[in-house]
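[1] Sequence and computational prediction follow.
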Amino acid sequence: MAAGAPHGAGGQAGRPGGVRASLSGLTTRGRSFLAAGTAAAVCAYVLGQDQLLRVGLLLVVLPLICVLALHRTRHQVTAGRRLTPPRVPAGGEARVRLRLENVSRMPTGLLMLQDRVPYVLGPRPRFVLDRVESGGRREVSYRVRSDLRGRYPLGPLQLRLTDPFGMVELTRSFTAYDTLTVVPRTQPLPAVRMTGEAGGHGDGSRRSLALAGDDDVIPRTYRRGDDLRRVHWRSTARYGELMVRREEQPQRSKATVLLDTRYLAYEGAGPDSAFEWAVSAAASTLLHVLEQGFAARLLTDTGDTVPGAGAFAGGSSAGGPESAEAAGLMMDTLAVVGHSEGGGLGRAHDALRGGTGSGGDGLLVAFFGDLDDEQSEMAARMRQRSAAAVAFVLDPALWAGAPSRVEERLRRLRDAGWTALAVPPGAAFAELWRQAGNTPAGTWTPGGTG
């Protein structure tokens, strides 16, 4: 059974082990025919009945002919799979289309298709095709859905072939499979202006000097030590004194989204857990800042960053190809992010401290779990290199309905210049985001959780 790719993913079925392997595919009916034929032949030999011998030979030969016929024709079936879309949010549906084509000269018998899918996507889809003529095609489809984010393999496709008499049944698997990526749920966020943040591409208050380039040429008076190659002769002739070029170009605003993934910082599991809320909120924040034209990156407590160490993605134009590619990369990362075994935020602090450039790392949005005294102090120091910093704290005690010290943690963050808010169970992140935009840095409105 060969597998092609007429549309979408296809693959090559596993090679059988020969006629002996095909004999192992005899059904109960086929084995009964062989046993009855053998018994009839033995009785005919003992009793000397030629007519009974013919019947016995017929019963034995028929399943063997079916084995040989199926062995010779099973390589002439191709299949393909198309998954649309390959990336869906948690709770969303994707459609899988399977197409089977008989490229042999003989019609097939009964075909049974089964596609392997993880149990979280639902039961394994099974289809029965009565008969596929030579050159014929059949297409079937099914839907998959998951409330849990992750990356899930679809396939390989299994094809069960039978002969018209039901004597032999062979199962072969294709080798190709697709991958469905279930990303966190996101929600649109209101456009708010965080304290100290610049517009997506910068404004007059946030411009940086460039060492080279012809963008925004602004002449200034020559100073001792200036490179003579930067002399602007037209301005020199105009002003009557030596002028040099001062190239300026807008500085893209940057945003860092910090996700605390420490196992000790959260309690509970499942779609409604605090950790899943934090992952979903981080995804919403990344999409929002990319849509606003920011160059963004994702940082975790382990110090790992996406797209890479010290790099920011997107920011060329809101909604442009670069932003879309950056969003896809970060969503794929958040689809599989899990708890870390680390106990502290030191690595994330070191990654932020390593930022360079005017304005440090721009806007910092952090999602913290439980913070003890040491980690609260560490988180407070992260604010130093950021133009603006917003923290959403998901205290496990608050989510469990137990007495919480979250206000003390928030006060310490606010004293360091953070805009800090507590996240109660079931809070709407869009409302918290709006509140963060309306809350001056270093202050907090108790009870304003949306």
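    Received it, and whenever you're ready, just let me know what you need.
[2] Could you use CA atoms for every contact and neighbour count after this?
    OK.
[3] where do the helices sit along the stretch 1-150 of the chain?
    19-23, 28-47, 50-73 (DSSP state H, counting those that start in this stretch).
[4] I'd like these laid out as TSV, including mean neighbour count and distance to residue 398.
    As requested, the helices of the stretch 1-150 of the chain are exported to TSV (neighbours: other Cα atoms under 10 Å; distance: least, Cα to Cα, whole Å):
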stretch	mean neighbour count	distance to residue 398
helix 19-23	16	62
helix 28-47	17	62
helix 50-73	18	65
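[5] List just the one of the ones you listed that sits closest to residue 396.
    Proximity to residue 396 (Cα to Cα) singles out helix 19-23 among the helices of the stretch 1-150 of the chain, at 57.7 Å.
[6] Which strands or helices does the closest one pack on?
    helix 50-73 (3 or more Cα pairs under 8 Å, 6 or more residues apart in numbering; DSSP states H and E).
[7] if we can go back for a sec, residue 135 is nearest to which of the helices of the stretch 1-150 of the chain?
    helix 50-73 (13.3 Å).
[8] Tell me the helices and strands packed up against that closest one.
    helix 19-23, helix 28-47.
[9] and the angle for that helix with helix 28-47?
    With axes from the mean of the first three to the mean of the last three Cα atoms, to 10 degrees applied, the angle from helix 50-73 to helix 28-47 works out at 150 degrees.
[10] roughly how far is helix 50-73 from the heart of the chain?
    53 Å (Cα atoms, centre = their mean, to the nearest Å).
[11] also this one, for the comparison:
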Amino acid sequence: MGPSDEPSGLRAGLRGLTTRGRSFLAAGLTAVVCSYLLGQDALLRVGVLLAALPLAAALLLANTRYRVASGRRLSPHRAVAGQEARVHLRVDNVSRVPTGLLLLEDKVPYVLGPRPRFVLDRVEPRGHREVAYRVRSDLRGRYPLGPLQLRLSDPFGMCELNRSFAASDVLTVVPQVLPLPHVRLTGEWAGQGESRTRSLATAGDDDVILREYRAGDDLRRVHWKSTARYGELMVRREEQPRRARATVLLDTREIGHRGSGPASSFEWAVACAASVAAHLLERGYQTRLLTDTGRAVPGTDDGHTAADTSGVILDALAVLELSDGAGLSRAEEPLRAGGEGLLVAVLGELDEEQTARLARLRGRTGGAVVFLLDTGTWTGLRMLAPGTGGEEFRDRARRLREAGWTVLTVAAGDSLPDLWQAADRPESSAPYREEAGA
């Protein structure tokens, strides 16, 4: 790709004169006028030389036909919040003449850092130069990079002309994904290991699905009764267990969260949802993300691989914003349509009605885990210690627990892996149990 077309000629060159070039031109014109007034021929020659130098540089630079191409490569394209990404720039001189001094400046949002600038002294014909810079953001989101701006300069620094490329790229900054321990979740039936449904193990002889023997098949799978019937080796088909389904429900209501910036309860909830979704996908669950707005990611298409689904969910979480919703009712219909499966909810502050709805919803799921955020600890209204939640908060947690939810109460500063470790122990996942029963 080449630079965009700009006006050329002496007029364009004069607009690009630097302070040095303008000073030389002004000094030259002044010397010419003084030589006329004073009758000094030597001063006239000096003035003409001073004025001619910036004019010649401007004319030469404005009419130079450099053909320059550029390319940009991101490593990685999807960065994690708080970690650096590297941007590689390549400039190719595709013309038959060497370039002069080139100044490169890539346009980046201020949250990624200052604009990177590079100076390339000379690029030979058909040659190229590569430079790189780093960007970093503590805030998730999608950030445009580019377009690349190219500044041409003459060797004397008299004139500079700007050219701009049209192409740009997008860097996606996703929430941090924490590794979670492997725990046996209540209600899981088709995920991994012992909890996987073995449909063929319980099938009778009449229900066995057979196929012809192929080289390399395990002889232990030979179905001798059918082999005798058909006169050729027949084997049982490989078991195709049904995949477990899981839904990660994320509360994005603005009224349900406290704090601001990366340290807010909402950002903790987003990182929690990302980590849980990635963990469940790794364990073989067919996982989707659902928000209180009723939007599910991915949609009804089940053709995604685990890696694709993880990328789609992380991309959606990268740009997720707080909603103006007042409750969780819009998420109930997608949950009912999804059928039974594991439900992991990450919720902010709840009122009486929302708690009652969640309690009734528990009966429609195979297993239910809720991260219940004590949002008051994100504003400093309460101490950051277990057992210090308000009375209403403890009551909400108790009611959800009585309805069958595995409740993991969360305060600011809590470790997500430590909380997840208690997900398989419903009776011990209530740090406020003693206070609530006092």
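    Here it is on my side, so go on. Here the structure is a predicted model, which means the values were calculated and not measured.
[12] Relative to residue 179 of structure 1, which of the helices and strands packed on helix 50-73 of structure 1 is closest?
    helix 19-23 (31.2 Å).
[13] outside of the closest one, which residues touch it?
    16, 67-68, 71, 168, 170 (Cα atoms under 8 Å, 6 or more residues apart in numbering).
[14] Can you add distance to residue 366 of structure 1 and give the helices of the stretch 1-150 of structure 1 back as TSV?
    Listed next are these as TSV, based on distance: least, Cα to Cα, whole Å:
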stretch	distance to residue 366 of structure 1
helix 19-23	59
helix 28-47	64
helix 50-73	61
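[15] What is the nearest of the contacts of helix 19-23 of structure 1 to residue 138 of structure 1?
    Distances from residue 138 of structure 1 to the contacts of helix 19-23 of structure 1, taken by Cα to Cα, are shortest for residue 170, at 19.5 Å.
[16] give me the element the closest one is part of.
    Per DSSP states H and E: residue 170 of structure 1 is located in strand 169-173.
[17] One more: residue 370 of structure 2?
    strand 367-373.
[18] Please work out which residues of structure 1 line up with that strand.
    Using TM-score structural alignment, strand 367-373 of structure 2 lines up with residues 388-394 of structure 1.
[19] what does that stretch contact?
    194-197, 266, 274, 278, 362-370, 383, 406, 410, 417-424, 436, 441.
[20] same deal with stretch 263-280 of structure 1?
    By Cα under 8 Å, 6+ apart, stretch 263-280 of structure 1 touches 147-148, 184-186, 259, 261, 334, 339-343, 367-371, 394-396, 399, 425-426.
[21] Show me what counts as buried in that stretch.
    263-267, 271, 273-280 (16 or more other Cα atoms under 10 Å).
[22] go on, stretch 101-121 of structure 1?
    In stretch 101-121 of structure 1, counting by 16+ other Cα under 10 Å, buried: 101-104, 107-117, 121.
[23] Between the two ends of it, how far is it?
    26 Å (Cα to Cα, to the nearest Å).
[24] just how off-centre is it within its chain?
    For stretch 101-121 of structure 1, the distance to the chain centre is 28 Å (Cα atoms, centre = their mean).
[25] can you list contacts of that stretch?
    Residues contacting stretch 101-121 of structure 1 (Cα under 8 Å, 6+ apart): 73, 76-79, 123-138, 144-146, 148, 152-164.
[26] Of those, which belong to strands?
    Counted as lying in strands by DSSP state E, out of the contacts of stretch 101-121 of structure 1, are 77-79, 126-129, 137-138, 144-145, 152-154, 157-162.
[27] could you show me where the helices are in the stretch 351-450 of structure 1, in order?
    Using DSSP H, counting those that start in this stretch, helices in the stretch 351-450 of structure 1 cover 373-381, 396-400, 406-415, 429-438.
[28] Looking at those helices, which is nearest to residue 47 of structure 1?
    It is, among the helices of the stretch 351-450 of structure 1 and with distance given as Cα to Cα, helix 396-400, at 84.8 Å.
[29] what comes into contact with that closest one?
    265-267, 274, 369-370, 403-404, 406, 424-425.
[30] of all those, which comes closest to residue 253 of structure 1?
    Closest approach to residue 253 of structure 1 among the contacts of helix 396-400 of structure 1 (Cα to Cα): residue 369, at 26.9 Å.
[31] What lines up with the closest one in structure 2?
    Checking with TM-score structural alignment, residue 369 of structure 1 has residue 348 as its match.
[32] Of all the helices and strands packed on helix 50-73 of structure 1, which one is nearest residue 297 of structure 1?
    Of all those, helix 19-23 comes closest under Cα to Cα, at 54.2 Å.
[33] count of neighbours near residue 97 of structure 1?
    Residue 97 of structure 1 is flanked by 16 other residues according to other Cα atoms under 10 Å.
[34] what residue of structure 2 takes the place of it?
    Looks like residue 97 of structure 1 aligns to residue 88 there (TM-score structural alignment).
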